[in-house]
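Asker: Structure, please.
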Amino acid sequence: MTYDLARRALFLLPPETAHEVALEGMRLLLRGPLASWMRSRVPNSPREVMGLTFPNPVGLAAGLDKNARYIDALGSLGFGFVEVGTVTPRPQPGNPKPRLFRLPKAQAIINRMGFNNLGVEQFIANVEESRFAREGGILGLNIGKNFDTPVEKAADDYLFCLRRVYPHASYVAVNISSPNTAGLRTLQHGDAFDDLLARLKAEQARLADQDGRYVPLAVKVAPDLTPEEVTTIADALRRHRIDGLIATNTTLSREGVEGLPHADEKGGLSGAPVFARSTAIVRQFSQALAGELPIIAAGGILSGADAQAKIDAGASLVQIYTGFIYRGPELVREIAATLAASAPARSDGVAL
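Answerer: Alright, predicted model coming up:
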């Protein structure tokens, strides 16, 4: 009820303004005893994925905290892991405003933010100020390319960011699937994909040897893939021994929002309308990968039942973003409780 009232007030503001106000409010409020109480409401249900032990399988997807300013506040809500970014080598303003649109009747959002961020140096400075990872939290750092870097040189941007974020990350997410940076999704295909994965894995091996710590790599893909593209991507992920897959990003489809205000805005659609499409992609990847690497599912999760459907489709973990906007912190608790109740456990208490 409390979040319902807050959401109604926030939805009176322009979406991007509301986003900033909400994050600042969380940063100011979620400290000390209140933060501890919020975390205590979310049941533990550990999962071993990518060689990491996640306190529970509910994560925050990248995009909410692009500059890593609110890691501790978000972590206090009981998330099993928090992913921040997408960050690029150089600061960039993103696309012109307005670039974020609510579709409340569909419990959806359209965005064309365009990787707006303060650049990797400020991003790392903010990560270093946070306590979440130092206190045992699982922190994903999501990397991308600058909008003006030619696609044929995109790997250089990803490698630059990987080197900078590696010492600070629990895992690194490679975002090649945002629809809001021109040409980015072409990196999911063909020789460009193979070259990017090969170079990332070689750099990961070098950094692991240098730092004495192996940091997993997860690749984030789009929901707008054909079955043939799923098979090709899965083969490349296995061939290059990538550690995890995040499925999926936002969709260019407008199925389920036809005729609604803002439905024709350019950008990626997220929220309830993408649930079926994203879950189908998770299921296809699960079959194609045959358990050789884990899947983190995102896309349209607005209830515990939605999250369970992603797990049933083959995911090991889930992430929320738009559902969190519409449902608030209660959604974290609901999903964690649902998945804890359904998970078989080993003798050491870690869910299988």
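
Asker: okay, CA-based contacts and neighbour counts for the rest of this
Answerer: Will do.

Asker: any idea how far residue 152 is from residue 310?
Answerer: 34 Å (CA to CA, to the nearest Å).

Asker: Comparing those two, which shows the higher neighbour count?
Answerer: Taking neighbours as other CA atoms under 10 Å, residue 310 and residue 152 compare with residue 310 leading, 27 against 10.

Asker: Need the contact partners of the strand or helix carrying residue 158.
Answerer: Following DSSP states H and E, one finds residue 158 within helix 154-165. Helix 154-165 is contacted by residues 87-89, 120-121, 124, 141, 143-146, 149, 172, 174, 196, 199-200, 203, 207 when judged by CA atoms under 8 Å, 6 or more residues apart in numbering.

Asker: Same check on stretch 81-91?
Answerer: Contacts of stretch 81-91 (CA under 8 Å, 6+ apart): 54-68, 71, 74-75, 115-121, 123, 137-146, 157, 160-161, 175.

Asker: Could I get the full set of strands for the stretch 1-150 of the chain?
Answerer: Remark: strands assigned in the stretch 1-150 of the chain by DSSP state E, counting those that start in this stretch are 47-49, 52-54, 58-60, 81-87, 100-103, 108-111, 138-143.

Asker: The second one: which residues count as buried?
Answerer: Taking 16 or more other CA atoms under 10 Å as the neighbour-count basis, strand 52-54 is seen to contain the buried residues 53, 54.

Asker: which of the contacts of helix 154-165 count as buried?
Answerer: Counted by 16+ other CA under 10 Å, the contacts of helix 154-165 give 87-89, 120-121, 124, 141, 143-146, 172, 174, 196, 199-200, 203, 207 as buried.

Asker: Which members of the residues you listed are positioned in helices?
Answerer: 120, 121, 124, 196, 199, 200, 203, 207 (DSSP state H).

Asker: quick one on the thing from earlier: from the chain's centre, how far out does the helix holding residue 158 sit?
Answerer: With CA atoms, centre = their mean, to the nearest Å as the basis, helix 154-165 stands 18 Å off its chain's centre.

Asker: can you give me the helices in the stretch 1-150 of the chain?
Answerer: 2-10, 15-29, 32-40, 71-75, 120-129 (DSSP state H, counting those that start in this stretch).

Asker: Can you tell me which of the ones you listed is most buried?
Answerer: Stretch with highest mean neighbour count among the helices of the stretch 1-150 of the chain: helix 71-75 (a mean of 23; mean count of other CA atoms under 10 Å).

Asker: this one as well, want them side by side:
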Amino acid sequence: MYDGLYKHFFSRVDAEQIHQLSISLLAGAGQFAPARSLLATTFSAHPTFPPINLWGKTFAHPLGLAGGFDKDARCLPALESLGFSFIEVGTVTPQPQPGNLTPRLFRLGEDSALINRMGFPSAGMTTLAQRLTNRANINILLLISLGKNKATALMEAVQDYTAVLNALYPFGDGFVVNISSPNTPDLRKLQTREYLSDLLSQLTQTIRTLAHDQSPKPLLIKIAPDLEWAEIDDILDLALQFGIAGIVATNTTLQRSNLKSIYQTETGGLSGQPLRQRSTEIIRYIHQHTEKKLVIIGVGGIFTGEDVWEKLSAGAALVQVYTGFIYKGPAFVKQALNELETRMRQSGITRYEDIIGIK
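Answerer: Next up is the predicted model:
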């Protein structure tokens, strides 16, 4: 059914209009228990292996939703009903901002990819805090992506990130420092040692203060796939120095290789199948060079259970999907998890954790 809708309707309408329609439908469905129950009955995954324990939290299975889909946390109950084990909301900025001019989202169907130049459209941290104050219908684990406003100078970016962390700390189970989007001018410079050292110092100190006598919530760094290995080494060194919990690998790429779509020349970050190999290479590199001291969340080109297996076996403990979810539809998690667990049984593996870094 979804394939037919995509072929005859979704593929012919502006990508962002379809996205906003999807968000509105999911937000509406999430307000009603019968609708949530129907979604769960129809689409939710049913893991048959033990859950994953990380940071004092229990993840039902490895598949989560990447940041950027539900930027303003409008449809968490419905997304939970679709079977994700965790969701990353945002990226959230201190002040509301509209993001870049439209059109800014493009489907590259021939390439199983997306290009976006959204530019952190955000309702702002105050609206997010109000929306997340009542999580009565939300039990899913929640990561919150931290960002800066476009108007904020790079030298003042630390204040933006710490402001969002302060405002939303009570509501997240973990936080992702997004310094790798290609769609905010100069943002990726924050990945350099010059800026990143101070940023991580301030954020980790803020978390220690907010945690009081509780265990600090995990802080992760989301990195770009276009970095050189030496640049990744610098990030890993700082992550270990400041006790960062993990790395999200990776964000979208600026590279364009062997694409077929007419949209291939659009500016912005490319996600989906063309990113799969590079993100897996980086996951494997991080796993091998940090002696398993950092948790890795793998992102990039996940469309099947075999793709999940690839990311986990390279060293990821969890994975996030976005483009694959757009193309495959609401049954994606159920299908991918079934495929992953079939592969596990064929390999004689009985725990998700046992896949991590096996090759």
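
Asker: Quantitatively, what TM-score do the chains reach?
Answerer: Laid over one another, the chains give 0.93 as their TM-score (TM-score structural alignment, normalised by the length of the first structure), with 344 aligned residues with a CA RMSD of 1.8 Å.

Asker: Kindly reformat the helices of the stretch 1-150 of the first structure as a markdown table and extend each row with distance to residue 189 of the first structure.
Answerer: Formatted as a markdown table, the helices of the stretch 1-150 of the first structure follow (distance: least, CA to CA, whole Å):
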| stretch | distance to residue 189 of the first structure |
| --- | --- |
| helix 2-10 | 40 |
| helix 15-29 | 32 |
| helix 32-40 | 40 |
| helix 71-75 | 33 |
| helix 120-129 | 26 |
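
Asker: closest to residue 332 of the first structure out of these?
Answerer: helix 32-40 (10.0 Å; CA to CA).

Asker: Aligned to residue 90 of the first structure, what sits in the second structure?
Answerer: Aligned counterpart of residue 90 of the first structure in the second structure: residue 95 (TM-score structural alignment).

Asker: in a helix, that's where residue 170 of the second structure is, yeah?
Answerer: Yes: remark: residue 170 of the second structure belongs to a helix, assigned using DSSP: H, G, I helix; E, B strand; the rest coil.

Asker: Just tell me what it corresponds to in the first structure.
Answerer: In the first structure, residue 170 of the second structure lands on residue 167 (TM-score structural alignment).

Asker: Go ahead and confirm that match touches residue 211.
Answerer: Yes: at 7.3 Å, residue 167 of the first structure and residue 211 qualify as touching, with contact defined as CA atoms under 8 Å.

Asker: Neighbour count: these two, which is higher?
Answerer: Between residue 167 of the first structure and residue 211, residue 167 has the larger neighbour count (other CA under 10 Å), namely 17 against 12.

Asker: Enumerate every residue touching that one.
Answerer: Listed by CA under 8 Å, 6+ apart, the contact set of residue 167 of the first structure reads residue 211.

Asker: Repeat that for the one 4 residues further on.
Answerer: Contacts were defined as CA under 8 Å, 6+ apart; by that measure residue 171 of the first structure touches 138, 139, 140, 141, 215, 216, 217, 218.

Asker: one more time with 7 Å, if that's ok
Answerer: 139, 140, 141, 215, 216, 217 (CA atoms under 7 Å, 6 or more residues apart in numbering).

Asker: Return the residue of the second structure aligned against the second one.
Answerer: Meaning residue 140 of the first structure. Alignment note: residue 140 of the first structure maps to residue 143 in the second structure; criterion TM-score structural alignment.

Asker: thought that match was touching residue 177?
Answerer: No: under the criterion of CA atoms under 7 Å, residue 143 of the second structure is not in contact with residue 177, lying 10.4 Å apart.

Asker: Next, count neighbours for the counterpart of residue 106 of the first structure in the second structure.
Answerer: Aligned by TM-score structural alignment, residue 106 of the first structure pairs with residue 111 of the second structure. Residue crowding around residue 111 of the second structure was assessed by other CA under 10 Å; the count is 16.

Asker: Find the nearest non-adjacent residue to residue 27 of the second structure, please.
Answerer: Computed as CA to CA, 6 or more residues apart in numbering, the closest residue to residue 27 of the second structure that is not its neighbour in sequence is residue 75, at 4.2 Å.

Asker: residues near the one you found, how many?
Answerer: Neighbours of residue 75 of the second structure using other CA under 10 Å come to 22.

Asker: Next: residue 85 of the second structure.
Answerer: Close neighbours of residue 85 of the second structure, defined as other CA under 10 Å, add up to 26.

Asker: Surely it touches residue 61?
Answerer: Yes: counting by CA under 7 Å, residue 85 of the second structure touches residue 61, with 5.9 Å between them.

Asker: contacting residues for residue 327 of the first structure?
Answerer: Contacts of residue 327 of the first structure (CA under 7 Å, 6+ apart): none.

Asker: how near is it to residue 334 of the first structure?
Answerer: Taken as CA to CA, the span from residue 327 of the first structure to residue 334 of the first structure is 10 Å.

Asker: could the contacts of residue 171 of the first structure be laid out in a markdown table, adding distance to residue 317 of the first structure?
Answerer: A markdown table is the format used below for the contacts of residue 171 of the first structure (distance: CA to CA, whole Å):
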| residue | distance to residue 317 of the first structure |
| --- | --- |
| 139 | 14 |
| 140 | 13 |
| 141 | 16 |
| 215 | 18 |
| 216 | 15 |
| 217 | 15 |
